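A.B. asks: Need a 3D model of the sequence below.
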Amino acid sequence: MTTDESALARELRADGIDVADVRLSPERVAVAYTTTLPAERPAHGEMGRVCNTVIDLVEAGDLEPRRVDATSLRFEDDVQATWHVEAAWLDDLTNYRISEEEFSARVLETVETDPDADVDSDAPHASAVANDEPGRPAGDGGSR
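C.D. replies: Take a look at the predicted model:
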């Protein structure tokens, strides 16, 4: 079974994430969510729930390991931070080559709280990925 955008959005919502948008491509998962804690830095608990949802789907065979680009929003157009997970980290974790602690440390090192800073165009954040995919079908992909 393969997870689609609406199924991923439902899984994230079931895990307490206020999904603003979800996009899937063969290489990436892009998630934008509204935080419940609009501080300077993203809430680690919310980051963990997003990661755990993806990890559970990978472990169940419903999603191939792929890069996850996440954008935490304070409000609709107010980016709190961006962060990501590399596909190799998901593969390493689910195959017991790294610990949960190592995985978490790697993810936390990717947090960027200055989303206006120059970013590598080969590593778009979730909001950029979500906005550059034409012809997306209507559904429960999380777009409001």
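A.B. asks: only C-alpha atoms for contact and neighbour calcs from this point on.
C.D. replies: Fine.
A.B. asks: List the buried residues of the helix or strand that contains residue 56.
C.D. replies: Counting by DSSP states H and E, the element that carries residue 56 is helix 44-59. Residues of helix 44-59 classed as buried by neighbour count (16 or more other CA atoms under 10 Å): 46-47, 49-51, 53-55, 57-59.
A.B. asks: Dump those into CSV; add distance to residue 83 as well.
C.D. replies: Listed next are the buried residues of helix 44-59 as CSV, based on distance: CA to CA, whole Å:
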residue, distance to residue 83
46, 12
47, 9
49, 13
50, 11
51, 11
53, 16
54, 14
55, 16
57, 19
58, 19
59, 22
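A.B. asks: To compare with the earlier structure, here is another sequence to fold:
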Amino acid sequence: MTTDESALARELRADGIDVADVRLSPERVAVAYTTTLPAERPAHGEMGRVCNTVIDLVEDGDLEPLRVDATSLRFENDVQATWHVEAEWLDELTGYRISEEEFSARVLDTVETDPEVDRDADAPHAIVVADDEPGRPAGDGGSQ
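C.D. replies: The predicted structure is shown next:
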């Protein structure tokens, strides 16, 4: 894996995602982004751009298939929704064992519009509770 948090944040921004925070561990990627469409449900186009960025990095060998936990923010500290991608879905998609339609359907099935979130006093936004990821101090994490 050659991608770090700053590089992932840059790639997401290059794909039009307003990144609030990125955290990368050996088990998962956590992304918080501010939506351009603050409706009740997250914009599918933004979800797709986050997924495509990760898929491209996996296909290029710059990122291992990892679970992706995403938090869509309406604005700072106002969570619109959470959603996720399982590592095995990325592996199946990039290995041509599932279609893009199947992958998308699985991701859309994970959307939670009333999620439980942990408000980290050191972070300027809410991050999804990751039960296997220990708390860590605020750092660059891709923040602007």
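A.B. asks: one step back: mean deviation (superposed) between the helix holding residue 56 of the first structure and the second structure, please.
C.D. replies: Compared with the second structure after fitting, helix 44-59 of the first structure has a mean deviation of 0.1 Å; criterion: mean CA distance after the TM-score superposition for the first structure.
A.B. asks: Run through the neighbouring helices and strands of that helix.
C.D. replies: Contact analysis of helix 44-59 of the first structure by 3 or more CA pairs under 8 Å, 6 or more residues apart in numbering; DSSP states H and E lists helix 5-14, helix 87-94 as its packing neighbours.
A.B. asks: burial of residue 108 of the second structure, as a residue count?
C.D. replies: 17 (other CA atoms under 10 Å).
A.B. asks: I meant residue 142 of the second structure, not that one.
C.D. replies: Residue 142 of the second structure: 21 neighbours (other CA under 10 Å).
A.B. asks: if I look at it, how far off is residue 8 of the second structure?
C.D. replies: Here residue 142 of the second structure is placed at a distance of 8 Å from residue 8 of the second structure (CA to CA, to the nearest Å).
A.B. asks: try residue 93 of the second structure
C.D. replies: 20 Å.
A.B. asks: more neighbours, the two?
C.D. replies: Taking other CA under 10 Å, residue 93 of the second structure and residue 8 do not tie; residue 8 has more neighbours (24 against 17).
A.B. asks: List the residues that contact the more buried one.
C.D. replies: Residue 8 of the second structure sits next to 22, 142 when contact means CA atoms under 8 Å, 6 or more residues apart in numbering.
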